[in-house]
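Novice: Starting from these lines, generate the structure:
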Amino acid sequence: MRNFHPDNNCPVRNVLCRLGDKWSMLVLITLNANGTMRFCDIHKTIADISQRMLTVTLRTLETDGLVSRKVYAEVPPRVEYELTERGKSLMPHIEGLVNWALQQLPGIMESRSQTGIP
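Specialist: Down below sits the predicted model:
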């Protein structure tokens, strides 16, 4: 077992903090499933995310090198997003978590109903 240091030197905390928010994994899964996408298409796919939160999430994923952003000099401007090689290398791990969640959800929901927690 490793020690998880409470500062920025802990790689586990550092990375999971960025990926463990409400939207990052959904954006990554969406880009992985659909390939290159425009902002409005991502927003339509993840219908309950606000435009501001999608912008913040995409910027964070871009900063971490998981998503690339390409701006085309057109009127109106066109911006496309896609997974980088680093982002693609993360996807098997996320897909494993998604598959686990799908398999375990009935049991998790049953456990929650037994405790009265939704």
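Novice: all contacts plus neighbour counts: C-alpha atoms, from now on.
Specialist: Noted.
Novice: and the gap between L19 and N32?
Specialist: 15 Å (C-alpha to C-alpha, to the nearest Å).
Novice: Over to V71?
Specialist: 20 Å.
Novice: Which one of these two is surrounded by more residues?
Specialist: A side-by-side neighbour count of V71 and N32, using other C-alpha atoms under 10 Å, places N32 first with 17 against 10.
Novice: before we go on, could you also do this sequence so I can check it against the first one:
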Amino acid sequence: MQEEIIEKKYTQAHECPITLFMEQIGGKWKPVIIWVLLLNEVMRFNELDKAIGGISQKMLSQQLKDLEKLDIVIRKVYPVIPPKVEYRLSEKGKSLEENLKMIMSWSNQNLK
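Specialist: So this is what the prediction gives:
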């Protein structure tokens, strides 16, 4: 099965699983958000905002919504006042850990 995937020739960029991954989970902020949640397990919005330098609250909110739609992040709202919202990775999100570690390792060795 894996050899089949590697040997397949893609005639369109959108057919390539790597392109799809990079379009949906790549970018400037999503990998950072995923990594911070991997390290912290459960975080509130303001904790994420403080942990990720340079991201606006609007951008953080949008990126979290995108990751939630992809079933990478779970958003839990508690019925209390003031509102309490927590973010955590789904099992699907947690499954990215080893891949992100490999990307980080490769990047540290090759992109400095």
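Novice: Report the TM-score for the pair.
Specialist: TM-score of the superposed chains, computed with TM-score structural alignment, normalised by the length of structure 2, equals 0.84; 106 aligned residues with a C-alpha RMSD of 1.7 Å.
Novice: which SSE is the most centrally placed residue in structure 2 in?
Specialist: Centroid-nearest residue in structure 2, with C-alpha atoms, centre = their mean: I34, separated by 3.8 Å. Using DSSP states H and E, I34 of structure 2 sits in helix 30-40.
Novice: picking that back up, my guess is the residue nearest to the centre of structure 2 meets S95, correct?
Specialist: No. At 10.7 Å, I34 of structure 2 does not count as touching S95 under the criterion of C-alpha atoms under 8 Å.
Novice: about what we covered before: just give me the mean distance for the helix holding I34 of structure 2 relative to structure 1.
Specialist: Its aligned residues in structure 1 lie a mean 0.3 Å from helix 30-40 of structure 2 after superposition (mean C-alpha distance after the TM-score superposition for structure 1).
Novice: Structure 1: matching residues for that helix?
Specialist: Matched against structure 1 by TM-score structural alignment, helix 30-40 of structure 2 falls on residues 24-34.
Novice: which of the residues in that stretch are buried?
Specialist: 24-32 (16 or more other C-alpha atoms under 10 Å).
Novice: And stretch 18-29 of structure 2, by the same measure?
Specialist: So stretch 18-29 of structure 2, judged by 16+ other C-alpha under 10 Å, has buried residues 25, 29.
Novice: Give me the contact list for it.
Specialist: 13-14, 31, 55, 60, 63, 67 (C-alpha atoms under 8 Å, 6 or more residues apart in numbering).
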